[in-house]
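Chemist: Structure of the sequence below:
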Amino acid sequence: DRNEEIIIFPASFVKSENGTGIVMSVPAHAPFDYQALEDIKKSSNDQNLVSIARSISPVSIIQTDGYGEIPAKEVTERFQIENQNNPKLEEATKELYAKEFYGGKLKQNTGRFAQKTVAEAKEEVKKWILQSNNADILFELNDGPIHCRCGSECVVKLLNNQWFLDYSNKKWKDDTHYWINEMKILPEEIRGEFNYVVDWLRERACARQHGLGTKLPWDKDWIVESLSDSVIYMAYYILAKYVNGKQLVAENLGDEFFDYVFLGEGDSKKISSSSKISHDILENIKNEFQYFYPVNARHSGRDLVPNHLTFFVFNHIAIFPKKYWPEEIVVNGSVLMEGKKMSKSMGNIIPLRDAIRTHGADPIRLAILISAELLQDADFNLESVRGIKNKLENILNECSKYKPAQSDNQEQEDRWLQSRLQQLVLEITSAMEKMRLREALHDVLYEFDSDIQWYLKRVEAKNRKNVTCTLHEIFSARVSMLSPFAPHIAEEMWNKLGNSGIVSKSLWPSVLENKIDAAALQSENLLKSTLEDIKNILKVTKILPKQIIIYTSDSWKTKAYQKILSSVIKGEMNIGALIKSLIADKDTENVKKDPDFVKKTINDILSEPVESRESKAKSGLVEEKKILLEINSLVQKEFGVEVQVFGESDAQKYDPKNKAHTARPFKPAILIE
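Modeler: Next up, the predicted model:
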């Protein structure tokens, strides 16, 4: 209405690649705009421009408590800003914009919007200038710049007569939400991202006019866009061999052919005739589709969740009956090289054939798998590859030592190792079912080792010779579980063990409950933890041991431990109530002489895995003194000294420093001289 001329000034803070490259200047309220105007006034480059700038008076349109007529002037002066390149302008802008947006009101010079808050007026002003044809909408990429594969920067272009898929359709969205919440998605935490994408997804262009692709059936000037074209290509896999073998010709295939193969609708004899294929081939194609569908699992990268993978679910729901909807999606991260993104420009891409020739296929597979879980980026590290290659060679060498043999009388350490095998089979199987491949592989490669090392230490200390039977069983199960990860060397290991057939056809190990000996697990854990305590004491004190004395706790403490354990498992951990309950029982009343016992025991129990607590509660506690007598051979082997074991109340015990009374169940007291 005012019919005024618009002056255009230069400003270094304006980015030419953003929008039109021109921004409206509001020097009264925008610190950047005010400072840019002041910079021109101080310039000596163009006196005509300087003269125009000095003639301009900023127009104030917002009144905000705490600010005068020109808020931008006040805030830039307070921040001591001298030019538009000062980084403090960002902070000044945030402060002023926040206060004006939530507390500012428009002045009378804004006409119909006077006295409205900025928050209220923002959308109204936008709607008004659009309706009055004084503005238009400019589309731009939010996360730019984005470059295509050719290196050019991408821009937004509006195409006439563009074709869209209407992902905003409510019924379609509801069905997709339902199936995303019903189907299996791994890892589970990514399910929310799928639902989020379904919520915001609206109409999406499904066709383009350049490049390779399939012509849009109803508009031959357009090509089906690649992400829209690929969402059900799993169904095409069934047709591919017939197309490549020239048994199917695209021009002969109408809708009725696909309706019959994919939906089971129509007269097969008429369709085979119209499609110019034999009835037998048509039936084979339909039967193969019904055999392979639905898709059991779709594996892809996280970057495809906002597009391809969500379209994959949408389009299967739109086209196929429910029985053919996908069963599972597995989402993974990317692969890095030495912590950096792989790219040709960085020269850090290793051709796969070269890598296999140098390191072998199995070490490469394992190095990638063990570096990250599904959603994490896997870091391909050559040092890791070499380490894993050595590990696999060591396991192969170990396998050559153990052949099938008759079982001797089993001792405690044999029962313990077999129990640990069952626990590891359970843990690894659970991890595999959840696609936690890094966790499963770590257990196969390293958890077995720590158990085998302890077992060998035990049998060596006891001077046992024939343990081939037990170790053959352990290594056979280990190789069987290694096979899906490292199939090539696993076959060599299987052969070295003297097993028949090939490991890839062997059954995955089952958990045998009757081979889990809770008492053996408790006993060996007690020996391991006690030996570790002795090592730690010697490390801290730096003394050369002459004798080691171990004291086990009184029977009343064992009974109290069982009651405390039961309470902890139930979630009842009120120390006062527990002490009162123990004192009331004649078997455990001695707790009143050692009230700290309850708190320390609770902490002991809570530091253990839940499975260990439940095992102790189920099987009862072991005779610690009898078990710890076996530690003597271990200590003699490692430190060359004798170990004596006493009960806390033994009358003839050697206890010069009154250590015995500090013993607790599974926490024996130790004296080293």
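Chemist: all contacts plus neighbour counts: C-alpha atoms, from now on.
Modeler: Will do.
Chemist: Show me the longest helix that occurs in the chain.
Modeler: Secondary structure of the chain read by DSSP state H shows that its longest helix is helix 518-541.
Chemist: Show me what stretch 392-409 is in contact with.
Modeler: 363, 466, 468-472, 475, 489, 492-494, 496-499 (Cα atoms under 8 Å, 6 or more residues apart in numbering).
Chemist: want to put them side by side, so please do this one too:
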Amino acid sequence: MVDFKAIEEKWQNKWLEEKVFEPQMDEKVPKFYITVAFPYLSGHLHVGHARTYTIPDVIARFKRMQGYNVLFPMAWHITGSPIVGIAERIKHRDPQTVYLYRDIYKVPEDILWSFEDPINIVKYFMKTARETFIRAGFSVDWSREFHTTSLFPPFSKFIEWQFLKLKEKGLVVKGTHYVRWDPIVGTPLGDHDLIEGEDVQILDYVLIKFILEENGEVAYLPAATLRPETVYGVTNMWLNPEATYVKAKIKNKDIEEVWIITKEAAYKLSFQDKEIEILEEFKGEKLIGKWVKNPVTEDEIIILPADFVDPDNATGVVMSVPAHAPFDHAALEDIKKNTNLLVKYDIDPRIVENITYVSLIKLEGYGEFPAVDESEKLSVKSQKDVEKLEQATKNIYKAEYHRGIFKIEPYKGKPVSEVKDLVAKDMTEKGIADRMYEFSDKNVISRFGNRAVVKIIHDQWFIDYGNPEWKAKAREALANMKILPESRRTQFEAILEWLDKKACVRKVGLGTPLPWDPEWVIESLSDSTIYMAYYTISRAINKYGIKGEQLVPEVFDYLFLEEKSEAREEELSEKTDIPKEFLREMKEEFEYWYPLDWRCSAKDLIPNHLTFFIFNHVAIFRKKHWPRGIAVNGFGTLEGAKMSKSKGNVLNFIDAIEENGADVVRLYIMSLAEHDSDFDWKRSEVGKLRKQIERFYELISEFAQYEEKDVELMDIDKWLLHRVNKAIKGTTEALEEFRTRTAVQWAFYSILNDLRWYMRRTEGRDDEAKRSTLRKLAGVWVRLMAPFTPHICEELWERLGGEGFVSLAEWPEPVEEWWNKTIELEEEYIKTLIEDIKEIVSVAKLENAKRAYIYTAEEWKWKVAQVVAEKKDFKAATSEVMKDPEMRKHGKGVSKLIQKLVKERAFDLKRIDEEKALRQAKDFIERETGLEIIINPEEDKGGKKKQAMPMKPAVYIE
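Modeler: All right, here's what the predicted structure looks like:
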């Protein structure tokens, strides 16, 4: 058994000792700069992360072998509130958190309790992450390592400079906006601050204030809706009789009103510019059967009971529009049948029976009441058919919004898409409507363990991604970038369009203080947009010990935005005490490495980080330094289930390496999925792959003993070298497009399969031609596999007598004289024939057969095939063939053959010498089939001879 661990340690140490992956500037060599989103260090990396980080390493290794000067740096992200939240939960001995860090992450107990201080969390996981990256064989330039936040002053000064630039350009603004908010800790929440709910939308509800008058007092029932235009078709109200409602005094600016809403709604609205004083608390049943006035139509409508009303969604007050809302239609029809329920609430059933639907929208393909038509189309029986009703709602809302024409004055004849906003605006101006922001899913949980709310914040700092001039530049950059896979471009374009102001600071958590307002801390998604530029200068900063206070904004201005100038360097040196030689070195490094060639990350970062990355680059840098490409990858599952730290269904990257070896993990992950498709980690499959890699190691070790010699090769030797050429070409093309799965298929499985076939074909041979062929294959194969399994390949390269490191060896290119398509076709011909013979024996149950007679196509059939390949048409081919008198002798056989070839579209048929191929492989075919092989005998056994077609010999077995 191969000791992978010992091999890995050996080469990891050598790489570090000799600084193999710390590139120096070299103007004579083309550069290749690739980065990947630095990991957030709240715990160990799992095998899902492994894919994100292995892809760019494979590409970096590939490009390095192609002769590029490759920079692949790494740093650590520790900005934000999650780490602080973890420290709090450890401090309070939260059982789930303690379980996660002690049992899943395997943090020693004496270290675990030190995690009450967030800085200790950071230190521990930075160390383990670095060890994991080294153990994984990542070809990282560690001389450029850094971490975020004010705990690392040089980078913190870079972030301060970035924000000063954005503010100078008017792109950081102060204002009022809604944000996700942790109500317990009191801080805005970015995507990375959430345990659950990253993808949950914030919905903008219009609250229409229906009027309840009792005993001379007025209270409002604010019905929450996403379709304010349907207020003209309200037939009744829905309240949940079992939910807790409150009568509350609502103060909003200069307006003071009494509202009736659920207790949960009152809590959430208190974060949205409303002072709320609870006057009374009661069950919803108290209001069932009462009447309220529609503030727009002034119709009196009844309040009906509905247990489907979620008190924790919006206000818990729902208006019913059965003509255009499938759920309302189903609920209304159900309640008409439930006389006992109506009697319970002292409602006359005739009132409900006489409710008349109001048609508001003309929609082609539907009648007066589209919700009714769609419900019938989907066979909705009752409100319990939730899935069907959700689909009906989706269908109707979409159709009405895009194609509907409004039928009610004063908006008659206008598209619904226009009317929606007009109605909302008009009602708001009249004071009969308000706003409420609500999550589309209630499960939005912060990393502090608290349920989030939507809060309106005043005097908050935002990055203004809605700025039209900025968007235009971002569009231009995106249009000129490569996006892999290309299918993701439309998503980038859509996000770029809807992106608006984004809160960029908070009051808690680790980070860099906002330079002009230091009580705020810059949040994690805002300090991680252009750090790829910092990597280019970080080597010099780390090497020369340049301090944060020396990195004044003018230094970054010069390094990143100005032309090279000795006078400017002298001026800055005098101001900062940074030697001008150091400034020159940093300036040259940036100019050499930028622009960034590729940015890599997982697809969940498209809506935020990756799009912000484009925006911030075009805002700050000159056009020549705008990024060139983004590559997106998918996620990973574990044994078919989504990985979840909280549920313990997670496999740490380092544990996978410990269990299987780094090269096995790397190759397995790279072989599972392409681009942004997801993969599933299966332990049983990993075990199988390990055996195949061990076989690869044994084969190359064996071939290393052979010598390459200039000897006459047999056709099967030439076939193997031709296939090696195809593997080189296929692997190279796939890696150029980040298609790692396809690359692995070519570099590993294709060669492995071809080699198995070759060894079968050459069984019993032990000559110089065979040994030389296998030695040639070994030299190529090791290099093709080096990006995927670098440790084993370094060891094998050494055994092969290769110079230096295989990591720096020349990437193989196809050898012109190895190409031989004809021999490949001959070999495919032999493979297919063997399979056909075995199938005939099996199907016809000829287990006792002794011999097989093989008939190849006659010369005239090949001539017909060549004409068909040229003409690609039955009539044209027939006309051409029949010009030849010799052909006409074969009568209807010619016509039938042309018809068959055209039907099978056999237009790419390449000619080989079938009989030669058969005679050369005769012994092998006999060995594989166990039959005596007789080729083209005079006797036409079973009348099979005439059935022979070009590349499809006829077979008779007896």
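Chemist: So for the longest helix of the first structure, what gets flagged as buried?
Modeler: 518-524, 526-527, 530-531, 533-534 (16 or more other Cα atoms under 10 Å).
Chemist: Of the contacts of stretch 392-409 of the first structure, which pair is most distant in space?
Modeler: Pro363 and Asn466 (32.7 Å; Cα to Cα).
Chemist: Compare these two (neighbour count), which wins?
Modeler: Pro363 (25 against 13; other Cα atoms under 10 Å).
Chemist: residue contacts, that one?
Modeler: Neighbours of Pro363 of the first structure in contact, by Cα under 8 Å, 6+ apart: Val385, Arg386, Ile388, Lys389, Leu392, Ala486.
Chemist: Repeat that for Ile70 of the first structure.
Modeler: Contact analysis of Ile70 of the first structure by Cα under 8 Å, 6+ apart lists Ala28, His29, Pro58, Ser60.
Chemist: before we move on, back to that, same check for the contacts of Pro363 of the first structure, but in the second structure.
Modeler: On the basis of both residues aligned by TM-score structural alignment, their matches' Cα atoms under 8 Å, what survives of the contacts of Pro363 of the first structure in the second structure is Val385, Ile388, Lys389, Leu392, Ala486.
Chemist: Mind telling me what Tyr437 of the second structure corresponds to in the first structure?
Modeler: Under the alignment (TM-score structural alignment), Tyr437 of the second structure pairs with Phe139 of the first structure.
Chemist: that older thread, out of the contacts of Ile70 of the first structure, which is most surrounded?
Modeler: The contacts of Ile70 of the first structure, ranked by neighbours (other Cα under 10 Å): first place His29, 25 neighbours.
Chemist: a helix runs through that residue, doesn't it?
Modeler: No. His29 of the first structure is assigned coil when assessed by DSSP: H, G, I helix; E, B strand; the rest coil, not a helix.
Chemist: ok, for it, nearest residue in space, not its chain neighbours?
Modeler: With Cα to Cα, 6 or more residues apart in numbering as the measure, Ala72 is the residue that lies nearest to His29 of the first structure, at 4.8 Å, once sequence neighbours are left out.
Chemist: would you say that neighbour is within a strand?
Modeler: No. Using three-state DSSP, the assignment for Ala72 of the first structure is helix, not a strand.
Chemist: isn't it right up against Ser25?
Modeler: No. Using Cα atoms under 8 Å, Ala72 of the first structure is not in contact with Ser25, being 11.9 Å away.
Chemist: more crowded one of the two?
Modeler: Taking other Cα under 10 Å, Ala72 of the first structure and Ser25 do not tie; Ala72 has more neighbours (27 against 17).
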